[in-house]
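Undergrad: would you be able to build a 3D model of this:
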Amino acid sequence: MNTNTAHPDIDGCTSICGNCAAGYRRALREGGLSGTVPGCLIAFGLLRKSEGSDDHLPVPPSVAAITLARPIKRAILDQRAALDDMIAALSPMDAVYRHERRRHQDHVQPLIGRDVIDTAVQGALEACSEELLSAHPEGGRPSGVLADALPRDLAPAGRGVRQRTIYGHTVRAHGPTLAHIERVTREGAEVRTVGERFEGLIVCDRSAAFIAVLAESGKESYALEIREPGLIQYLMKTFEAVWERAVPVEFDTTGQQPPRLTDEIQQAILELMVRGHTDEAISQRLGLSTRTIGAHIKRAATRFASRSRAELGFSLAKAGVLDAGRDAPGPPGSGAHQRRA
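TA: Down below sits the predicted model:
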């Protein structure tokens, strides 16, 4: 008899069938059954063999249920004990986990206040010995800020640190920033510019990184110091992706300033305009003033004789300017076909 399941399966019977019910009723009326009895009744514990006799006596269903449930309850208790043992075995690891998570969180520290941020960054720069990466999305910086930053930017080069820096294209029209770039490139630093919006970043020796966090209006400057290898690896990949798209800033031997890449800037503006961005949104994306954005769009509209943004977008698409990118030809005499890198 199968007593290890709540649904016995004797001769394919998994429930009380009509024959079982009839047999059980007869057993109750006659005080028992003799001879061959339905196997279902035995399987469900509704009949039990009488001692010293071949007769099978009826058993109350409540008693039969208790009998069938006993091994199931025992199995449940065994499983519960196994669960308790498993929880007890893992309990010491919970403390280890919490400790390691706290240590992991220590690898990302908030820095609040300009003085605190500058001190932390300066400490990392002084310890930098192999590679320094930085990205400055704010565009041209005030002369005073650049003067203060120059000794700090030149110091790693003096120690043989490889330096790579990314700016926006707009710095090519900002004299003080260009002079700063020329000075650091003479010491071996590599500088490139892009016509897209990116976030500020400093990475020292691939072991310490700093990112600026947008603070609410009126709040102190806020940054994160990151020493978590996985996060730094992610930031490195992001930097490398932007670096590959960026255009090198190069100065010739005569000291002539690099070109402003007007075509590249206008290309980025027009692409965003066609996608439906407003002048304000494009300004935030590229780090340019809304006046500059409007001037570029107006210049393109004049070039293509367009009276609205929709008409300008159609003309740009028809000319293939946005599809072909920087090398796309513009209208005759526009000079848009010349890529100035």
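
Undergrad: make it CA atoms for all contacts and neighbour counts henceforth
TA: Fine.

Undergrad: burial of R186, as a residue count?
TA: Neighbours of R186 under the rule other Cα atoms under 10 Å: 12.

Undergrad: swap that for Q79, please
TA: For Q79, the count of nearby residues is 12 (other Cα under 10 Å).

Undergrad: how much space between it and I87?
TA: Per Cα to Cα, to the nearest Å, Q79 is found 12 Å from I87.

Undergrad: so where do the strands sit in this protein?
TA: With DSSP state E, the ranges of strands along the chain come out as 47-49, 56-58, 108-112, 131-136, 162-168, 190-194, 201-204, 208-213, 222-226, 247-248.

Undergrad: of all those strands, which one comes closest to I282?
TA: strand 162-168 (13.5 Å; Cα to Cα).

Undergrad: which elements pack onto that closest one?
TA: On a contact count with 3 or more Cα pairs under 8 Å, 6 or more residues apart in numbering; DSSP states H and E, strand 162-168 meets strand 131-136, helix 143-158, strand 190-194.

Undergrad: that strand vs strand 131-136, what angle?
TA: 10 degrees (axes from the mean of the first three to the mean of the last three Cα atoms, to 10 degrees).

Undergrad: strand 162-168 to helix 143-158, inter-axis angle?
TA: Counting by the same axes, to 10 degrees, strand 162-168 lies at 150 degrees to helix 143-158.

Undergrad: list the contacts of the nearest residue to T185 once chain neighbours are set aside.
TA: Sequence neighbours aside, V191 is the residue nearest to T185 in space, at 7.1 Å (criterion: Cα to Cα, 6 or more residues apart in numbering). For V191, the contact set (Cα atoms under 8 Å, 6 or more residues apart in numbering) comprises 164-167, 181, 185, 248-249.

Undergrad: to compare with the earlier structure, here is another sequence to fold:
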Amino acid sequence: MFEALGLDADEERVYLALVPVPGATASELSVELGLSVGDAERLLKRIESHGLAARSGTSGRYVAAPPTVALGALLTLARDSLWRAEQGTAALSEQYRAASAARTVGDLVEVVSGPDAVRHRFTQLQQAAESELLAFVTAPTRLVHWSDNPAEREAARRGVRMRLIVERELLEEPGAMDDAERSMAAGEEIRIAESLPIKLVLADRTMALVPLRPNAAEGAVVVHTSMLLDALVALFDACWERAIPLRFRSSSGSPGSSDDEASLVTDMDVKILSLLLTGMTDEAVAKQLDLSARTIQRRIRQLMDLAGARTRLQLGWHASRAGWL
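TA: Next up, the predicted model:
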């Protein structure tokens, strides 16, 4: 909770145990927290040095400092440090922009070699994003699987808009639907394409990471502001417009649908329709949703009857128009 203020987990644990009591000795805290008396005494002295506690007379008891005072002081110091870092970053960014006109092609395209270096720059790119992260996710995935990416999830929690275009082949991997559903629940937007030309990550439309070969571990290039970056951004936007949105729940309030009709369309129906629209076969959809192909076909027939559709193409058109997808 208070790592950003310079407290480690043990110091925080001791302070939180001390706050709700009038005072406590190292011996008493050692029993409550399952520590040795020596460890409890060392931790109490450490939080005392942070101004979070004070020894009461000669009794050996420690009393917690008021949180608004003790933690408030640490917050002020942290804010000041962050402000200075922000000002320093802004000044460096201005110098970088001023020098960009004089940069050579080699300065605008940085080559990164080796799996560790590529992974590090990939993580840096996501951590630096302030407003938007865009990505092409192609098969096979390397280094960091598209569904197992802590830096991406942290960016989503910061409010960074996440838009991913995923190759359809990846949806057929075991557990892919569960992974995608968790990502979308965290705020990510996912669209599906039959194929994508390259692997790509774009941060705030100001920097891109592009692997040099299908095996991303061999190396990648980091592209800074340039016409090449503009082309990569335009490529993403064009592919996004053509890709199929992945949906797991029915939309509401769309024109062309009735409440009675919409109430008959379940979330499972929406998953089935969404996957079929990406080009997956009945068998592949059934495998992902842990259903039989016969169940998938029967439910599609029922949806066609509900929509008054004679073909699956008409069903897809009606589903979109009626707000099912």
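
Undergrad: just give the TM-score of the two.
TA: Overlay of the two chains. TM-score (TM-score structural alignment, normalised by the length of the second structure): 0.46; 175 aligned residues with a Cα RMSD of 3.5 Å.

Undergrad: returning to what we had before: got a PyMOL select line for the buried ones in the contacts of V191 of the first structure?
TA: Here is the PyMOL selection string for the buried members of those, based on 16 or more other Cα atoms under 10 Å:
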select buried, resi 164+165+166+167+181+185+248+249
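
Undergrad: which two of the contacts of V191 of the first structure have the greatest separation?
TA: Spatially, the most separated pair among these is Y167 and T185, at 13.5 Å (Cα to Cα).

Undergrad: ok so, going back, got JSON lines for the contacts of V191 of the first structure, with distance to I42 of the first structure too?
TA: Listed next are these as JSON lines, based on distance: Cα to Cα, whole Å:
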{"residue": "R164", "distance to I42 of the first structure": "85"}
{"residue": "T165", "distance to I42 of the first structure": "86"}
{"residue": "I166", "distance to I42 of the first structure": "85"}
{"residue": "Y167", "distance to I42 of the first structure": "87"}
{"residue": "I181", "distance to I42 of the first structure": "95"}
{"residue": "T185", "distance to I42 of the first structure": "95"}
{"residue": "P248", "distance to I42 of the first structure": "90"}
{"residue": "V249", "distance to I42 of the first structure": "93"}
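
Undergrad: what would the helices and strands packed on strand 162-168 of the first structure look like in JSON lines with distance to R98 of the first structure?
TA: Formatted as JSON lines, these follow (distance: least, Cα to Cα, whole Å):
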{"stretch": "strand 131-136", "distance to R98 of the first structure": "33"}
{"stretch": "helix 143-158", "distance to R98 of the first structure": "38"}
{"stretch": "strand 190-194", "distance to R98 of the first structure": "43"}
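
Undergrad: just name the most buried of these.
TA: Among these, strand 190-194 has the highest mean neighbour count (mean count of other Cα atoms under 10 Å), at a mean of 22.

Undergrad: what segments of the second structure are strands?
TA: Counting by DSSP E, the strands of the second structure are 53-56, 61-64, 109-113, 132-137, 161-167, 189-193, 200-203, 207-211, 219-223, 244-245.

Undergrad: tell me the buried residues in the third one?
TA: Yep, that's strand 109-113 of the second structure we're talking about. Buried residues in strand 109-113 of the second structure (16+ other Cα under 10 Å): 109, 111-113.

Undergrad: tell me the angle of that strand relative to strand 219-223?
TA: 160 degrees.

Undergrad: now do strand 109-113 of the second structure: which elements does it pack against?
TA: On a contact count with 3+ Cα pairs under 8 Å, 6+ apart, strand 109-113 of the second structure meets strand 219-223.

Undergrad: on that earlier part again, separation between the residue nearest to T185 of the first structure and G144 of the first structure?
TA: In terms of Cα to Cα, V191 of the first structure sits 20 Å off from G144 of the first structure.

Undergrad: with L316 of the first structure instead?
TA: Taking Cα to Cα, one finds L316 of the first structure at 42 Å from G144 of the first structure.

Undergrad: follow-up on the earlier one: in TSV, list the strands of the second structure along with distance to S93 of the second structure.
TA: What follows is the strands of the second structure, written out as TSV (distance: least, Cα to Cα, whole Å):
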stretch	distance to S93 of the second structure
strand 53-56	41
strand 61-64	43
strand 109-113	17
strand 132-137	19
strand 161-167	23
strand 189-193	30
strand 200-203	16
strand 207-211	13
strand 219-223	16
strand 244-245	36
